[in-house]
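> Next come a sequence and a model predicted from it.
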Amino acid sequence: MTALRPERESGAAYGESFTDSYGDAGDQGTSYGQQPYEGSGALGEWYGGESYVTQAYGQQAYGDQSYGEQPYAEPYAEPYIPPADDETVALRVSAPPSAGESMRPSAASSAASAAGSPTGGRAARRKAAKRRHGRHGGTRQASEAAESGSEEQSAAPLSRVEARRQARARKASPATVASRAIGEVFITTGVLMLLFVSYQLWWTNVRAHAQADKEASSLQDDWANGKRNPGTFEPGQGFAILHIPKLDVVVPIAEGISNKKVLDRGMVGHYGEGKLKTAMPGDKTGNFGLAGHRNTHGEPFRYINRLAQGDEIVVETQDKYFVYKMASILPVTSPSNVSVLEPVPPGSGFTKAGRYITLTTCTPEFTSKYRLIVWGKMVEERPRSKGKPDALVS
């Protein structure tokens, strides 16, 4: 069915040139070939004022140009850019070429392959990223770049003002220096005190026990060999052994109460000099006075406050054993109260002369502010030939 056409003058149809199937214009004077196509006819109006393009056998016309004057060229189309992948943000797509440049698909693929960028889908790009730097290759590269940048920045030389400012900031203030010095003094003092306490409470006991045991063994050897005889003894010389079975105490008795010669060596000292001179165990009457450390240096009298009435105290000499029984205790008295050493000590409960023993030591523990006194009364004098007394056998 043929569509209706509007008639025109001069035998021209539609006011346009018609192109046949061979791209040749119609003869002049015919109804289709009187004037060339200008793009302003009815068809131009139908296409919104744009130039109508007809392609035929690789030739084309643009606007008012005649057919065949320029070769065919495809219109420019921007290359496809895939969407960014969150997991492979390190991959980058090269910028598209400018409007005046063109790249064929084969050349683009060759460039991408040469650059090492993965082609294909999302899975292929992810695998390629893992092969190069792992799953987070981009973050790793960025961190390395940041570290290298910081090193370069730190290596840059500083100006004199900046160098002085940094030196001033590093320099400690006088208050800081003083506080550090005081802290070091306190630490050193604390360490020295700890060492001193360890020496006093532990090492002095170890050394005193060793010295006392050596002296006791020497005494017993001399008695067995008959080298010593009862009589007058020099200061610091051992002459007897004290036994307190309840407290498991066995300690030598030496003449005098010198700290250096007697007491600090772990022994018990006999009050035998000057105004404090007391009787010997073999005397018919009198008070046998002894002194010993309660803490440190062997501490032989540490627990004499635990003695009760009737507990045995034995003094062993070369010829005899002298057995005393605890009679009374004075928990606290002044160090100047020498009356406790009298032949009949006041406060001891004794009313007449007899053969007594007095033990003196410091109190409270770890101090020498007061004195603790324990008194005992002799109940047995036993020759060594008869064997040990019951207090030592049991």
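Okay, I see it.
> okay, CA-based contacts and neighbour counts for the rest of this
Noted.
> okay but residue 296 is in contact with residue 199, surely?
No - Residue 296 is not in contact with residue 199 according to Cα atoms under 8 Å; the separation is 9.2 Å.
> Looking at these two, which is more packed in?
Legend: neighbour count by other Cα atoms under 10 Å for residue 296 and residue 199, higher for residue 296 (20 against 14).
> mind checking the SS state of that one?
Here residue 296 is coil, with the state taken from DSSP: H, G, I helix; E, B strand; the rest coil.
> Now do the contacts for it.
Residue 296 makes contact with 200-202, 204-205, according to Cα atoms under 8 Å, 6 or more residues apart in numbering.
> nearest residue to residue 344 other than its sequence neighbours?
Once flanking residues are discounted, residue 344 sits nearest to residue 353: 5.7 Å by Cα to Cα, 6 or more residues apart in numbering.
> pretty sure residue 246 belongs to a helix, no?
Yes - per three-state DSSP, residue 246 lies within a helix segment.
> take the one below as the second:
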Amino acid sequence: MALRQAEKSGGDAVSRETDTDVSRETETPAPTSAPGGRAARRKAAQEAAKRGGRRGRHSGAAAATAAAATASEPATAPTSRLEARRAARAAKDSPSLIASRALGEVFITLGVLMLLFVTYQLWWTNVMAEQEAGGAANNLQHEWDKGGGEKKNLADGERFGIMYIPKLDVKAPIAEGIDKHDVLDHGMVGHYDKNSGIKTAMPWDKKGNFAVAAHRNTHGEPFRYINKLTKGDKIVVETQSSYYTYEMESILPQTSPSNTSVIGPVPPGSGFTGPGRYITLTTCTPEFTSTFRMIVWGKMVDERPRSKGKPDALAG
């Protein structure tokens, strides 16, 4: 009667009791009685105990066998003194290997030094020379604006003018002399004076050849692209009192460094047939060498006082 009432009133309680009983029976099944009574059960228990003991003895014997096998492995025999010395020598680097490593390090160091030198020559010298030349040109113009007459007696290395080549975007100060260290290496254009071997004219002279030199590569390289000038291109020289405008006339792509006739009063091969007011630009060629000289000639076409302003070639 109670069971039927529990089923009617609360199915959950019945299921819990039922599940508990079932799980108990499933998890720990009751031992079944061995047939044959108490003596048979005692005999079965003894046999089970014997079987368990044999399994334990077998596992212990296996562990002991493994330990004995490990202990019985032969130890590595120590090397003799001779073998030890040989092994030590083999571990050291051979003289040839040490020499090859040292030589490799020397080559790497030389390569780095050469790279630094090339960078210095092709880039840093230009940076320094352009800064110095730009500052020198500006200083000259400030001095000229203060007034005064044209200075005629110039010392070696003294700056007296500024050269413009509008087509090449060149603006460089002009100094007396063509000394490499005092003039050309500072990004300036040098005038061939008496200390250069041949004294050439100044822009304000009524006749003569105003001859100058400059680097084509490194140290500002103001004449880098003068080979691109064509007939009629303007070259302007500014001094304290005047602007002198020249027109490019002809070019000599290559000649010997000893050919000083190219800066004479009437240079042969220039196309000029008589005395006049000329300009000659000289520089090294081919690029990055000083084997030969390139020559560019021009003739004066205009002279203009600075007080009247820039010439047309610079006005644009």
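Ah, there it is. These figures come from a predicted structure and were not determined experimentally.
> Superposed, what's their TM-score?
Here the TM-score for the pair of chains, by TM-score structural alignment, normalised by the length of structure 2, is 0.76; 261 aligned residues with a Cα RMSD of 2.9 Å.
> so where do the strands sit in structure 2?
159-165, 170-176, 189-191, 208-213, 234-238, 242-255, 277-285, 292-305 (DSSP state E).
> Can you lay out those strands as a markdown table showing distance to residue 17 of structure 2?
Putting the strands of structure 2 into a markdown table (distance: least, Cα to Cα, whole Å) gives the following:
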| stretch | distance to residue 17 of structure 2 |
| --- | --- |
| strand 159-165 | 113 |
| strand 170-176 | 109 |
| strand 189-191 | 116 |
| strand 208-213 | 118 |
| strand 234-238 | 118 |
| strand 242-255 | 118 |
| strand 277-285 | 113 |
| strand 292-305 | 118 |
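> Looking at those strands, which one is packed in the most?
strand 189-191 (a mean of 29; mean count of other Cα atoms under 10 Å).
> Could you name the helices and strands sitting against that one?
If contacts are counted by 3 or more Cα pairs under 8 Å, 6 or more residues apart in numbering; DSSP states H and E, strand 189-191 of structure 2 sits against strand 170-176, strand 208-213.
> now the ones you listed in CSV, with distance to residue 115 of structure 2?
CSV is the format used below for those (distance: least, Cα to Cα, whole Å):
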stretch, distance to residue 115 of structure 2
strand 170-176, 29
strand 208-213, 29
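> nearest to residue 241 of structure 2, of those strands?
Nearest to residue 241 of structure 2 among these is strand 170-176 (14.7 Å), distances taken as Cα to Cα.
> who touches that closest one?
Everything outside strand 170-176 of structure 2 that qualifies as a contact, by Cα under 8 Å, 6+ apart, is 133-134, 136-137, 154-165, 183, 187-193, 222.
> And for stretch 352-364 of structure 1?
Applying Cα under 8 Å, 6+ apart, the contact partners of stretch 352-364 of structure 1 are 281, 283-294, 301, 324, 332, 340-341, 343-344, 368-378.
> one more time with 6 Å
Under the contact criterion Cα atoms under 6 Å, 6 or more residues apart in numbering, stretch 352-364 of structure 1 has outside partners 285-292, 294, 344, 368, 370-378.
> In structure 2, which residue range corresponds to that stretch?
Using TM-score structural alignment, the residues of structure 2 aligned to stretch 352-364 of structure 1 are 274-286.
> With stretch 133-144 of structure 1 instead?
Under TM-score structural alignment, there is no match for stretch 133-144 of structure 1 anywhere in structure 2.
> could you show me where the helices are in the stretch 151-300 of structure 1, in order?
Here the stretch 151-300 of structure 1 has its helices, by DSSP state H, counting those that start in this stretch, at 160-170, 174-198, 204-225.
> Return the distance of the match of stretch 352-364 of structure 1 from the chain's centre.
Distance of stretch 274-286 of structure 2 from its chain centroid, counting by Cα atoms, centre = their mean, to the nearest Å, is 39 Å.
> what does stretch 154-171 of structure 1 give?
Distance of stretch 154-171 of structure 1 from its chain centroid, counting by Cα atoms, centre = their mean, is 32 Å.
> try stretch 235-255 of structure 1
52 Å.
> What of stretch 211-221 of structure 1?
Centre-to-centre, stretch 211-221 of structure 1 and its host chain are 51 Å apart (Cα atoms, centre = their mean).
> Onto which residues of structure 2 does it map?
Counting by TM-score structural alignment, stretch 211-221 of structure 1 pairs with residues 132-142 of structure 2.
> The matching stretch: average distance to aligned residues in structure 1?
The superposed stretch 132-142 of structure 2 is, by mean Cα distance after the TM-score superposition for structure 1, a mean 0.9 Å from where its aligned residues fall in structure 1.
> In that stretch, which residues are buried?
Neighbour counts using 16 or more other Cα atoms under 10 Å place 132-134, 136-137, 140 of stretch 132-142 of structure 2 among the buried residues.
> Which residues does it contact?
If you take Cα under 6 Å, 6+ apart as the criterion, stretch 132-142 of structure 2 is touched by 173, 187.
> follow-up on the earlier one: tell me the one among the buried residues of stretch 132-142 of structure 2 nearest to residue 113 of structure 2.
residue 132 (26.1 Å).
> Can you tell me what residue 242 of structure 1 aligns to in structure 2?
Match for residue 242 of structure 1 (TM-score structural alignment): residue 163.
> Kindly provide the distance from that match to residue 192 of structure 2.
Here the criterion is Cα to Cα, to the nearest Å. By it, residue 163 of structure 2 lies 15 Å from residue 192 of structure 2.
> again with residue 45 of structure 2
Per Cα to Cα, residue 45 of structure 2 is found 130 Å from residue 192 of structure 2.
> neighbour count winner among these two?
residue 192 (23 against 11).
> which residues does whatever residue of structure 1 lines up with the more buried one contact?
In structure 1, residue 192 of structure 2 lines up with residue 271, judged by TM-score structural alignment. For residue 271 of structure 1, the contact set (Cα under 6 Å, 6+ apart) comprises 256, 277-278, 289.
> Make JSON lines from the residues you listed and add distance to residue 133 of structure 1 to it.
Shown next, in JSON lines, are the contacts of residue 271 of structure 1 (distance: Cα to Cα, whole Å):
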{"residue": "256", "distance to residue 133 of structure 1": "89"}
{"residue": "277", "distance to residue 133 of structure 1": "97"}
{"residue": "278", "distance to residue 133 of structure 1": "97"}
{"residue": "289", "distance to residue 133 of structure 1": "92"}
